[in-house]
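Asker: Next one to model:
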Amino acid sequence: PGAAVSSIALWQGVALLRYHEVEQGRLLIDTIEALKSGAEN
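Answerer: Have a look, this model is predicted:
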């Protein structure tokens, strides 16, 4: 049971990390798009 619990915890940690990376990536893309549109106007 210990191995199963640790593997689930690891999977959740990886999923959380990936979600966080996606959020950061979206924020970065939004910032770049805002800078582009600001430069064009």
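Asker: rest of the way, CA atoms for contacts and neighbours
Answerer: OK.
Asker: Tell me where this structure has helices.
Answerer: Assigned by DSSP state H, the helices in the chain fall at 2-40.
Asker: can you give me how far stretch 11-24 is from the chain middle?
Answerer: Offset of stretch 11-24 from its chain centre (C-alpha atoms, centre = their mean, to the nearest Å): 5 Å.
Asker: Same check on stretch 24-41?
Answerer: 17 Å.
Asker: which outside residues touch it?
Answerer: With C-alpha atoms under 8 Å, 6 or more residues apart in numbering as the contact definition, stretch 24-41 has no outside contacts at all.
Asker: Here is the second sequence; please produce its structure so I can put it next to the first one:
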Amino acid sequence: EAKQQYSGELHIKNLQGLILVVFRVVEKWLDSKNIISDY
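Answerer: Below you'll find the predicted structure:
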């Protein structure tokens, strides 16, 4: 169980990096959506 907790902490660190990447992708996606809808 201790091993599971450790891998969980590692997962959280990877998740933080993943969130940063996803945030940038979403930002670009929203930018492209704004260009298409052109409000």
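Asker: Just give the TM-score of the two.
Answerer: The TM-score (TM-score structural alignment, normalised by the length of the second structure) is 0.61; 36 aligned residues with a C-alpha RMSD of 2.0 Å.
Asker: Leu20 of the second structure: neighbouring residues, count only.
Answerer: Applying other C-alpha atoms under 10 Å, we find 11 residues neighbouring Leu20 of the second structure.
Asker: In the first structure, what sits opposite it in the alignment?
Answerer: Taking TM-score structural alignment for the superposition, Leu20 of the second structure sits opposite Glu23 in the first structure.
Asker: same thing with Ser32 of the second structure?
Answerer: In the first structure, the residue paired with Ser32 of the second structure is Leu35, using TM-score structural alignment.
Asker: What is the burial count for that match?
Answerer: If you count neighbours by other C-alpha under 10 Å, Leu35 of the first structure ends up with 11.
Asker: Would you mind measuring from it to Ile29 of the first structure?
Answerer: Distance, Leu35 of the first structure to Ile29 of the first structure, using C-alpha to C-alpha, to the nearest Å: 10 Å.
Asker: what's the answer for Ser37 of the first structure, then?
Answerer: The separation that Ser37 of the first structure has from Ile29 of the first structure, given C-alpha to C-alpha, amounts to 12 Å.
Asker: before we move on, what about Ala3 of the first structure?
Answerer: 39 Å.
Asker: Which one's more surrounded, those two?
Answerer: The residue with more neighbours, out of Ala3 of the first structure and Ile29, is Ile29; 12 against 8, by other C-alpha under 10 Å.
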